[in-house]
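Asker: Predicted model, plus sequence, below.
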Amino acid sequence: MSPSPVIVGAARGRGARSNHSGRYEAQGREAFDDGWTPDEPDPKSFSTTVSPEKAKVIITRNDSPDVGFSASINPYRGCEHGCIYCYARPAHAYMGLSPGLDFESKLFFKPEAAALLERELSRPRYVPEVIHIGGNTDPYQPQERSLRITRSVIEVLSRFEHPFSIISKSALILRDLDLLAPMAEKNLVRVAISITSLDRKLSRSMEPRAATPEKRLEAVRRLSEAGVPVIVMFAPAIPGLNDHEMEGVLERSAQAGARGAGYVALRLPLEIKDLFREWLESDHPDRASRVMSLVRQMRGGKDYDAQWGKRMKGEGPIADLMSQRFAAAKRRYGLDFRFDGLDLTRFRPPPKAGDQIDLFGL
């Protein structure tokens, strides 16, 4: 695929302020107004395309010591929510696309996800482990409403009684309560809802097509009332921008029924650091230099430090204070519940048509 042009300025309903070519492209491109095409459509109006992606496997594995899972499923590549800080943005460069506006407008889905999952879970040597859904991009972004890829994956996990966790910042997850609630009764599911701010203006700027803070809190409440254990994720925590809301987000989440909480400090790997700076200068010019100064103080003087054990929380006095505040707020609002592990013993591949029936019921 050829790289898309650079769009300067705020595209309507988008997070990134530019669309620079991916880091693997031999040439970079930039759009400019030469005065010859005044009647062309407004370049700031960026339409979304959703294309099928042929996948060979659906369960991916990692050996990172910084995340709480080794097996994951990502039904989508790219994310229309457009969160400016999203750590998945750089992966779009592997597609020959920009981690900027392309990431949130040129999307891919895996139509065979459910069939691939059923095949992988049915292998004789398969050993169950908790699968995390949405570790890369949100499994409940807008196109899931019609494509239903995430739902089809959960349906397979339900039939196999396979445990899983899932994270989202979308209220669309409530559509699948009919699957999640029965699995929660069997200790087969745990849900994380990401809430980064209670400020509607900041949330709209930072996560332009994600659900409002109120909708996310409503999702926490309804999931909790249905018996689904919910963890709230305050991620990313951005010093000088949203970190002052940490206690407020945890308090409101606890009131809505959340039982646990986690946080991740802002991460700015690869192209994200430039995209984030552009967004700050555009939407928060009064705080841009202050925020980046605080970020560098948490990252050893750099915009980002990818070292294991440091990349999720940072280091130094500011990072330490953030960690202490979070731990205190968890205790204060009762979000330090210790969860038991999800049940791996119930896993059973369902019988297939033509399988021999056990006459003795054994």
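Answerer: Arrived safely. From a predicted model like this one, the values you see are computed outputs, not experimental measurements.

Asker: Every contact and neighbour count from this point should use C-alpha atoms.
Answerer: Noted.

Asker: now the strands for the protein?
Answerer: 49-52, 60-61, 71-73, 76-77, 106-109, 131-133, 164-168, 189-194, 230-237, 260-265 (DSSP state E).

Asker: what angle sits between the helix of greatest length in the chain and strand 260-265?
Answerer: Criterion DSSP state H: the longest helix present in the chain is helix 317-332. On the basis of axes from the mean of the first three to the mean of the last three CA atoms, to 10 degrees, helix 317-332 is oriented at 170 degrees to strand 260-265.

Asker: Quick one: list the elements packing against helix 317-332.
Answerer: Contacts defined by 3 or more CA pairs under 8 Å, 6 or more residues apart in numbering; DSSP states H and E place helix 317-332 against helix 246-256, strand 260-265, helix 288-298.

Asker: next up, a second structure to put side by side with the first:
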Amino acid sequence: MKGADFKGRGTGRQPANIYQKSKLVLDHVEGIDIPEYEENPSTQFFPVSSKTALSFNDSPDLPLNYSVNPYQGCEHGCIYCYARNSHQYWGFDAGLGFESNILVKKDIVSQLKREFEQKGYEPHPIMLSGNTDCYQPAERKFKLTRQILELCLAFRHPVSVITKNSLIDRDIDILKELASHKLVHVYFSINHLDPGLKLLLEPRTATARLKLKLIQKFSAENIPCGIMVAPIIPGINSEDVTKIIEAAGKAGAKKAGYTVVRLNGQIKDLFEGWLETHFPDRKDKVMHQIEQLHGGKANDSAWGRRIKGEGPLSQTIAGLFKLAVHKYIDPNGRMPEYDMSHFKGNGQMKLF
């Protein structure tokens, strides 16, 4: 089943869950098995409990070691999303199931509060989110991200937010207050400037134009903003890198970073199917260039290389990016250092 069959979805494919021995299908009257979804399903939300709010990683590729993920699965439908594979742990598929079955961590705020209050807890900047977007459409209904930001403000705890969604504008009041205490960095993920490509590549995200407007608006309110050009996909969006950084710099972005695409696990098959549907004429070229970045394979788990790639193509991308940042991002406009000196944890909040 082709991804183009379902409007507003990154893919209509439903690959088998590698952790399950059986697969749910509908039995056709003529004895033909058909996929679970014949039509675009409505999104379902599943409330779950979490054992801990903070997720720890020791990756040298990431600037922050702790993250908070209020949701698993993501309606944004970005075809390249590395988080798709992890949705199989919950019994869903990495394709359409990832986009239409959203796990909502109903107790994430109370869990995080308990962790802040633990004796001996040391504050460290946390990332919202490290896995799926904390401002995906589900946030409009459940407001967990807003509550987490309110908690960080109450405890004076530093937080970094990254999103592809304009819903973050709803919380500008809290972000302004956090920024006044040097407790927040905001990053917008922008990897293209073409609204048409957005509809295919990451269908339910905000347009680049809207995100650039928010950078301008937030910067005017002294909320420090940066961008992530992520991921860069050779032959798809790689020609836009300089233009994206130029536009972000003009809007007020203080910092820029990037990653190149990698296609681990089932993402490779999903992405190849997406190329076959939307860009069949360049499918082979795009896949070969991705493989050039990752030692001859589309997947990659090697530290460093998995994020920036290696080889001549990687060097070309790095050179273009560095030149654009030098030209368009104000070198004096760095993100402010977090101020963790006023943290109110270790049981202090219990006094109120």
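Answerer: That came through, no problem. Computed from a predicted model, the values in this text were never measured in an experiment.

Asker: TM-score for the pair, please.
Answerer: The TM-score (TM-score structural alignment, normalised by the length of the second structure) is 0.93; 348 aligned residues with a CA RMSD of 2.2 Å.

Asker: Of the strands of the first structure, flag the one that's most buried.
Answerer: Here the criterion is mean neighbour count by mean count of other CA atoms under 10 Å, and of these the winner is strand 76-77, at a mean of 26.

Asker: Where in the second structure does that one fall?
Answerer: Residues 71-72 of the second structure are where strand 76-77 of the first structure lands when matched by TM-score structural alignment.

Asker: quick one on the thing from earlier: residue range for the longest helix of the first structure in the second structure?
Answerer: Using TM-score structural alignment, the partner range for helix 317-332 of the first structure is residues 312-327.

Asker: Mean deviation, the matching stretch versus the first structure?
Answerer: Superposed on the first structure, stretch 312-327 of the second structure shows a mean distance to its aligned partners of 0.4 Å (mean CA distance after the TM-score superposition for the first structure).

Asker: contacts for that stretch?
Answerer: 238, 241-242, 245-246, 256, 289, 292-293, 308 (CA atoms under 8 Å, 6 or more residues apart in numbering).

Asker: centre of the chain versus it, how much separation?
Answerer: 23 Å (CA atoms, centre = their mean, to the nearest Å).

Asker: What residues sit buried inside that stretch?
Answerer: 314, 317-318, 321, 324-325 (16 or more other CA atoms under 10 Å).

Asker: which residue in the second structure lines up with residue 223 of the first structure?
Answerer: Checking TM-score structural alignment: residue 223 of the first structure goes with residue 218.

Asker: ok, now which ones touch that match?
Answerer: Contacts of residue 218 of the second structure (CA under 8 Å, 6+ apart): 172, 224-225.

Asker: One more: residue 65 of the second structure?
Answerer: Contacts of residue 65 of the second structure (CA under 8 Å, 6+ apart): 56-59, 126.

Asker: Swap in 6 Å and give it another go.
Answerer: 56-57 (CA atoms under 6 Å, 6 or more residues apart in numbering).

Asker: same thing with the one 5 residues further on?
Answerer: With contact taken as CA under 6 Å, 6+ apart, residue 70 of the second structure is in contact with residue 105.

Asker: roughly how far apart are it and residue 130 of the second structure?
Answerer: 10 Å (CA to CA, to the nearest Å).
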